[in-house]
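Q: let's see this in three dimensions:
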Amino acid sequence: MTSPSTTGTTEAAVLAEITEALQSVLDELELTDEPITMDTRFVEDLDLESIDLVTLTGELRARYGDRVDFPAFFASLELSEIIGLTVGQLVRYVAGRLK
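A: Below you'll find the model as predicted:
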């Protein structure tokens, strides 16, 4: 069983990696620097469109390879869930897959 501090460290590391990948996508879009937190919403806060999420998925796949199945994760979500998806939800999914 994982202790809370280990989980927090893992989530913190994943948050840093996702933030780096997001920054790459955001730089391409020339968006303003938004602070990225666990509560940041991809669509509503960062104004990402579906093609941007595909680009992000590619960035993350390059980092995590087959260990994390991003297409399956997104396919499991309803449209309203994708629209409201937060960075924290993605971080928890990735951290859970890396255990």
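Q: all contacts plus neighbour counts: C-alpha atoms, from now on.
A: Will do.
Q: where along this structure do the helices fall?
A: Using DSSP state H, the helices of the chain run over residues 4-29, 50-64, 70-75, 79-83, 87-98.
Q: one more, so I can put them side by side:
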Amino acid sequence: MLHAVLGDYGLDEAGITMDTRFHEDLDLESIDLVTLGGHLEARYGDAVNFAEYLAGLGLEQIITLTIGRLVEHVAACLRDSGEH
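A: Predicted structure coming up:
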């Protein structure tokens, strides 16, 4: 999904870990997060509401959001909805 959002723009898969931050490490802007949310919705439907998740975070939490926190959120949503 990150490739879909960023295209070939400096995405080094070897350098992406659970601690990689969307803003500081990947230079994603808010519009990129909206695009990522669209990809998550297309993939998981209503089971994963990324916009709602972001709305529940403070500004500092959004700025420091990591791949790992997003993965944990998606996994929890899928677990709660019974989807895999």
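Q: TM value for the aligned chains?
A: The TM-score (TM-score structural alignment, normalised by the length of structure 2) is 0.86; 77 aligned residues with a CA RMSD of 0.9 Å.
Q: still on that earlier bit, deepest of the helices of structure 1, which one?
A: Neighbour counts (mean count of other CA atoms under 10 Å) averaged over each of the helices of structure 1 peak at helix 87-98, with a mean of 18.
Q: distance check, residue 95 of structure 1 against residue 45 of structure 1.
A: Going from residue 95 of structure 1 to residue 45 of structure 1 by CA to CA, to the nearest Å gives 22 Å.
Q: if we can go back for a sec, format the helices of structure 1 as JSON lines; extra columns: distance to residue 39 of structure 1.
A: Shown next, in JSON lines, are these (distance: least, CA to CA, whole Å):
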{"stretch": "helix 4-29", "distance to residue 39 of structure 1": "11"}
{"stretch": "helix 50-64", "distance to residue 39 of structure 1": "17"}
{"stretch": "helix 70-75", "distance to residue 39 of structure 1": "18"}
{"stretch": "helix 79-83", "distance to residue 39 of structure 1": "13"}
{"stretch": "helix 87-98", "distance to residue 39 of structure 1": "6"}
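Q: nearest to residue 41 of structure 1, of the ones you listed?
A: helix 87-98 (6.2 Å; CA to CA).
Q: who's in contact with the closest one?
A: With contacts defined as CA atoms under 8 Å, 6 or more residues apart in numbering, helix 87-98 of structure 1 is touched by 7, 10-11, 14-15, 18, 36-42, 67-68.
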